[in-house]
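Q: Test case, fold it:
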Amino acid sequence: MATDRAFLKRLENPVVGIRHQYLALKKYCPGKVEILDNDKTVQWEGTLQPTPVSREYQVVIRYTLSHPPVCVVKSPDLTALAEGEKIPHIYQNQTGIRGTHLCLFLPVIKQKNKVSEWQPTMFLADTILPWASMWLLYFEFWLASGKWDGGGVEHDENDGSER
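A: I've put the predicted structure just below:
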């Protein structure tokens, strides 16, 4: 009997469930962590400060099974800090969380045949939180210099709207 390769691949790299995401966030990331939507969503809310001399940012990270995680900076208001300049690597915020929706990784962009850099086999505490902190550091550099050094792929604000 032939074994399905996709099945074997899933055994090698199992999806990290909501409860395991919750436990990792609770252990490694100070802030408020909760499970929502009948155990389908985990949400972390806390403070990120990229460097000791950086501002403190209030951030929400929400992950629902079968959807990519979202990261929203609630405060300070990044648009106000940008003083009218178009902020690079953000999405139009359709998350229901007030704030700026950050682009932290290449999403699945169907029309461009791209695969997401974030996978459900990854822990949020090891990926999305550090990536958010790095994004905020590059944002601070951008505010000072006007040049985005954080890399990334240029995209339309709507490319991540299905999140």
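
Q: all contacts plus neighbour counts: C-alpha atoms, from now on.
A: OK.

Q: Three-state assignment for the nearest residue to Ile87 once chain neighbours are set aside, please.
A: Counting by CA to CA, 6 or more residues apart in numbering, Ile87 lies nearest to Thr79, which is 7.3 Å off, once chain neighbours are set aside. With DSSP: H, G, I helix; E, B strand; the rest coil as the basis, the three-state label of Thr79 is helix.

Q: Just give the number of residues close to Thr79.
A: Neighbourhood size, Thr79 [other CA atoms under 10 Å]: 13.

Q: Quick check: it touching Ile90?
A: No: shown here, Thr79 and Ile90 do not form a contact pair, counting by CA atoms under 8 Å, at 10.7 Å.

Q: One more sequence to fold, the one below, so I can look at both together:
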Amino acid sequence: MVQKNKILTIAIQAGLLKSIYSGSKVVTSHEHALSWYFQVTPSPLSATYDVRLDYIVGKRPQVYVMTPLRLAKGKTKLPHVYDTEKQRLCLYYPDGHEWNSSMPLAKTIVPWIYEWLYYYEFWLSSGDWLGGGIHPPASKLKN
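A: You can find the predicted model right below:
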């Protein structure tokens, strides 16, 4: 018998985020959506970044860095983002089945945010994105 993955509720996602990342703030607008505000310091020598994660059950999480990000010398846009102006991060390939609603945000998306910012800081000094990944064309992006 094949067992289907169970979608985690907003209450479970919010509880995990609050319990694992103390000092963060979860705002739920209704039983199917949350916004999570927290600070990320990707390494002991890193800057601290204010981040917002928006999530609606059944949709892909959207992650924004609220702290203005600088561009590497000679670059005109941020690497590996959906939107440079909004600073919406690309953390995984949507068609690659790397994330789904049965997975805890706190144990998947949040560590990926730390990793993205870690590689962003390398990019600032080198101008080369070493974080890997692929980015779908804008026409294939879905909310």
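
Q: tm score of chain vs chain?
A: Overlay of the two chains. TM-score (TM-score structural alignment, normalised by the length of the second structure): 0.88; 141 aligned residues with a CA RMSD of 2.0 Å.

Q: follow-up on the earlier one: could I get the contacting residues of the residue nearest to Ile87 of the first structure?
A: Contacts for Thr79 of the first structure (CA atoms under 8 Å, 6 or more residues apart in numbering) come out as 85, 87, 100.

Q: Over to Tyr119 of the second structure?
A: Per CA under 8 Å, 6+ apart, neighbours of Tyr119 of the second structure: 129-131.

Q: So it lies in a helix, does it not?
A: Yes: secondary structure of Tyr119 of the second structure (three-state DSSP): part of a helix.

Q: Check the alignment and tell me where it lands in the first structure.
A: Superposed on the first structure with TM-score structural alignment, Tyr119 of the second structure falls opposite Tyr138.

Q: Please list all residues in contact with the equivalent of Phe38 of the second structure over in the first structure.
A: In the first structure, Phe38 of the second structure lines up with Gly46, judged by TM-score structural alignment. Each residue near Gly46 of the first structure by CA under 8 Å, 6+ apart is listed here: 30-32, 58-60.

Q: Please report how far Gly46 of the first structure lies from Phe123 of the first structure.
A: Gly46 of the first structure sits 17 Å away from Phe123 of the first structure, going by CA to CA, to the nearest Å.

Q: Ser75 of the first structure too?
A: With CA to CA as the criterion, Ser75 of the first structure and Phe123 of the first structure are 24 Å apart.

Q: Show me which of those two is the more surrounded one.
A: Set Ser75 of the first structure next to Phe123 and count neighbours by other CA under 10 Å: Phe123 wins out with 20 against 14.

Q: Give me the nearest residue to that one, chain neighbours excluded.
A: Nearest to Phe123 of the first structure is Gln21, by CA to CA, 6+ apart, at 6.1 Å.

Q: What is the burial count for the alignment partner in the second structure of Ile87 of the first structure?
A: Aligned counterpart of Ile87 of the first structure in the second structure: Leu78 (TM-score structural alignment). The number of residues packed around Leu78 of the second structure, counting by other CA under 10 Å, is 21.

Q: now the one 3 residues further on
A: In terms of burial, Val81 of the second structure registers 18 neighbours under the definition other CA under 10 Å.

Q: can you pull the contacts of it?
A: 87-90.

Q: 10 Å instead?
A: For Val81 of the second structure, the contact set (CA atoms under 10 Å, 6 or more residues apart in numbering) comprises 63-64, 87-91, 116, 135.

Q: Most widely separated two among the residues you listed?
A: Farthest apart among these by CA to CA are Tyr64 and His135. That separation is 16.6 Å.

Q: more neighbours, these two?
A: A direct count of neighbours by other CA under 10 Å for Tyr64 of the second structure and His135 places Tyr64 higher, at 20 against 17.

Q: For ChimeraX, what selects the buried ones among the contacts of Tyr119 of the second structure?
A: The following ChimeraX line selects those of the contacts of Tyr119 of the second structure that are buried, judged by 16 or more other CA atoms under 10 Å:
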select :129,131
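
Q: What is the nearest of the contacts of Tyr119 of the second structure to Gly96 of the second structure?
A: Gly131 (16.5 Å).

Q: where does the closest one land in three-state SS?
A: coil.

Q: counterpart of it in the first structure?
A: Gly131 of the second structure maps onto Gly150 in the first structure, by TM-score structural alignment.

Q: can you pull the buried residues of stretch 128-143 of the second structure?
A: The neighbour-count check on stretch 128-143 of the second structure (16+ other CA under 10 Å) flags 129, 131, 135 as buried.
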